[in-house]
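Colleague: have a look at this prediction, sequence included:
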Amino acid sequence: MYYETYGSGSTPLVLIHGGGSTIETSFGNLIPLLSKYGKIIAVELQAHGRTSDRDAAESFEQDANDVAALLKHLKIKQANILGFSNGGTTTMQIAIRHPEIVNKIVVISANYKRDGLLPGFFEGMQQATLDNMPKPLKTAFLKVTPDQKKLQNMFEKDKNRMLNFKDYADESLRSIAAKTLLIVAQHDVVTLEHSVQMAKLIPDAQLVVLPGTHGSFIGEICSTESGSKIPEATAILITDFLKR
């Protein structure tokens, strides 16, 4: 499992990328803005970027177990976890399945039920091919793993992970004990109504709605807006939440 570390300090912040992504595509613009936080560990999940694959389907549950195993390997007893998009769904699974290793979580643009995504999402996913994958994500993958077959494999596994996604029970979200910050964009692929519902279910969760689209407010490569100061504001919100 590939990971990178930045900075130093106790209670590291673990960053979990979105589907089809690498550390750089999800967090290349955000990591420098979070530099004042302290120690950061950015990971790449199964079949993504520089992490190897296994003879098994991807799932958010397995991704959660992989991150927990990494922290155990690194002898880190507790961490803050931040996940974007599919990484946010994985972050919730970590808090549900491995509460003992979690201090706080930041869940960005993630869903826990299928109907939390915009209408037509799953219908479009059924017809999706590698040609539909955003070019910046394909380019970034091939830059760190120059193998077209591995890119195709990652795409198919990501696609099937979403198509096979089953709703989480409301009770699962109610069981999350970690302090939680939910962030979503005004024009995200996750509906505002769904994000509000999540904030109601997770005990004492805080919800922030920011202007922009999916990923734009963290400077994600496919939606970053030149000259925008919103990612800086997002980093301040995140750091303030984690430090309190």
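Modeller: Now that the structure is in, tell me what you want to look at. Numbers count the residues shown, from 1 in each chain.
Colleague: please count neighbours and contacts with C-alpha atoms only from this point.
Modeller: Fine.
Colleague: and residue 49, helix, strand or coil?
Modeller: Classification of residue 49 by DSSP: H, G, I helix; E, B strand; the rest coil places it in coil.
Colleague: contact partners for it?
Modeller: The neighbours of residue 49, taking Cα atoms under 8 Å, 6 or more residues apart in numbering as the test, are 21-23, 141, 144-145.
Colleague: that one and residue 107, how far apart?
Modeller: Distance of residue 49 to residue 107, computed by Cα to Cα, to the nearest Å: 21 Å.
Colleague: do the same with residue 148
Modeller: 31 Å.
Colleague: in the chain, where's the longest helix?
Modeller: As assigned by DSSP state H, the longest helix anywhere in the chain is helix 148-163.
Colleague: let's bring in a second model and compare:
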Amino acid sequence: MISCIVNASKIQVSKEKFIMAVFTHSSGQHLLVDDAEIYFEVTGNPAGKPLLLLHGGMGNITDFNGIVDKFASQFKLIGIDFRGHGKSTLGTSRLTYQQYQADVEAVLAHLDIDSFSILGFSDGGNTALRLAVETPSRIKALVAVAAQSHLDVDDPVFSMLSGVTADFWKTMFPDSVAYYKENNPEPDFEALLKAVVSLWTDIEHSAYPGEAIERITAPTLLVRGDEDHLCSLECVVELRNKIKNAAFLNIPYAGHEAYKDSPILFTEAVNDFLANRLA
């Protein structure tokens, strides 16, 4: 990439070094948090500003491999597998967004990272919202994709999520299940799915951030795929109205995984957002 920097009467042209980056599930480390082994990897620019990537439910850090190259030159990228996901073990604690938050904070403390930006998708976005509420001074910028502040029991999505079974998931996503069984140190797919469904349908304080999102002060970009059947337009508009100075990107023709469905538009918008907020 060639960037032009205009300064008074002269133009300086500089070449930005392109850094290849990928999450491999072979180059990271485990950190013991309570009785769970939390797996994480660090890639990208070692001298860059920290950018934390948090994946969605039943996913893992490799889900971001289609876009990480677009951020690798500018950022030190930290990918964390949530409890039970990817190469992290499940442990015995109940899965909640509060627990995810605690695990993330433990990894960041281990890496001695005090301030950072976040790109979180779905469950990762919900966890990112909690982090932005609870530790506002640490968050430099927040990109939340398909994130929600709450889920009501009368929401059609609630009944949809509460009815998800292991057999359904195996039928719909056989490659994902096979990858999990091959890579997780202590694979128990049925136990993981049950724990994640419980997390999705937990409407107590330890789950979604709720009205506390009004306390978020970090520059925030909310992203939604226009055809997302799990995160409604109304939910994201509510977030935008309650988070001060939040920006909103609704990506046409994209579904729940908008960052995968429209990677070029997504990465260009996010890079522009981060460049303007972190300058």
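Modeller: Sure thing, it's come through. For clarity, every value in this text was computed on a predicted model and none was experimentally measured.
Colleague: center of structure 1, which residue is that?
Modeller: residue 87 (2.2 Å; Cα atoms, centre = their mean).
Colleague: what's it aligned with over in structure 2?
Modeller: Matched to structure 2 by TM-score structural alignment, residue 87 of structure 1 sits across from residue 124.
Colleague: list the contacts of the helix or strand containing that match.
Modeller: If you go by DSSP states H and E, residue 124 of structure 2 is part of helix 123-134. Contact with helix 123-134 of structure 2 is made by 53-57, 97-98, 100-101, 118-120, 138-139, 142-149, 208-209, 212-213, 215-218, as judged by Cα under 8 Å, 6+ apart.
Colleague: can I have the buried ones of the residues you listed as a PyMOL selection?
Modeller: PyMOL command restricting those to the buried ones, with burial defined by 16 or more other Cα atoms under 10 Å:
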select buried, resi 53+54+55+56+57+97+98+100+101+118+119+120+139+142+143+144+145+146+147+148+149+208+209+212+213+216+217+218
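Colleague: which parts of the stretch 51-200 of structure 2 are helices?
Modeller: Under the criterion DSSP state H, counting those that start in this stretch, helices of the stretch 51-200 of structure 2 are mapped to 69-72, 97-110, 123-134, 156-162, 166-172, 174-183, 189-200.
Colleague: and these, which is most packed in?
Modeller: Greatest average neighbour count among these goes to helix 123-134 (a mean of 26), per mean count of other Cα atoms under 10 Å.
Colleague: quick one: map residue 96 of structure 1 onto structure 2.
Modeller: Counting by TM-score structural alignment, residue 96 of structure 1 lines up with residue 133 in structure 2.
Colleague: what's the separation between that match and residue 11 of structure 2?
Modeller: 42 Å.
Colleague: number of residues surrounding residue 48 of structure 1?
Modeller: Residues lying near residue 48 of structure 1 (other Cα atoms under 10 Å) number 29.
Colleague: surely it meets residue 153?
Modeller: No. With contact defined as Cα atoms under 8 Å, residue 48 of structure 1 does not reach residue 153; the gap is 9.6 Å.
Colleague: what is in contact with these two at once?
Modeller: Contacts common to residue 48 of structure 1 and residue 153, judged by Cα under 8 Å, 6+ apart, are absent.
Colleague: now residue 256 of structure 2: which helix or strand?
Modeller: Applying DSSP H and E, one finds residue 256 of structure 2 in no helix or strand.
Colleague: and for the aligned residue in structure 1 for it, the neighbour number?
Modeller: Correspondence of residue 256 of structure 2 to structure 1, assessed by TM-score structural alignment: residue 214. Residue 214 of structure 1: 24 surrounding residues under other Cα under 10 Å.
Colleague: find the nearest non-adjacent residue to residue 214 of structure 1, please.
Modeller: Distance criterion Cα to Cα, 6 or more residues apart in numbering; nearest residue to residue 214 of structure 1, sequence neighbours excluded, is residue 188 at 4.6 Å.
Colleague: surely that neighbour meets residue 213?
Modeller: Yes. Using Cα under 8 Å, residue 188 of structure 1 makes contact with residue 213 at a distance of 4.9 Å.
Colleague: between those two, which one's more packed in?
Modeller: Neighbour totals were compared for residue 188 of structure 1 and residue 213, and residue 188 leads with 20 against 17 (other Cα under 10 Å).
Colleague: take the contacts of helix 123-134 of structure 2 and keep only those in strands.
Modeller: 53-54, 118-120, 139, 142-145 (DSSP state E).
Colleague: let's have those residues in CSV, adding distance to residue 105 of structure 2.
Modeller: Converted to CSV, those look like this (distance: Cα to Cα, whole Å):
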residue, distance to residue 105 of structure 2
53, 13
54, 12
118, 12
119, 15
120, 14
139, 12
142, 16
143, 18
144, 18
145, 20
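Colleague: can you tell me which two in those are farthest apart?
Modeller: Among these, the pair separated by the greatest distance (Cα to Cα) is 139 and 145, at 16.2 Å.
Colleague: dump the residue contacts of residue 218 of structure 1.
Modeller: Contacts of residue 218 of structure 1 (Cα under 8 Å, 6+ apart): 26-27, 29-30, 224, 230-231, 234-235.
Colleague: try 6 Å this time
Modeller: Neighbour list for residue 218 of structure 1: 30, 231 [criterion: Cα atoms under 6 Å, 6 or more residues apart in numbering].
Colleague: so the equivalent of residue 238 of structure 2 over in structure 1 is in which element?
Modeller: If you follow residue 238 of structure 2 across to structure 1 using TM-score structural alignment, you land on residue 197. Per DSSP H and E, residue 197 of structure 1 falls inside helix 192-201.
Colleague: got the angle between that helix and strand 102-108?
Modeller: Using axes from the mean of the first three to the mean of the last three Cα atoms, to 10 degrees, the inter-axis angle of helix 192-201 of structure 1 relative to strand 102-108 is 170 degrees.
Colleague: mean per-residue distance, helix 192-201 of structure 1 to structure 2?
Modeller: Helix 192-201 of structure 1: mean distance to aligned residues in structure 2 after superposition is 0.8 Å, counting by mean Cα distance after the TM-score superposition for structure 1.
Colleague: so how far is that helix from its chain's centroid?
Modeller: 17 Å (Cα atoms, centre = their mean, to the nearest Å).
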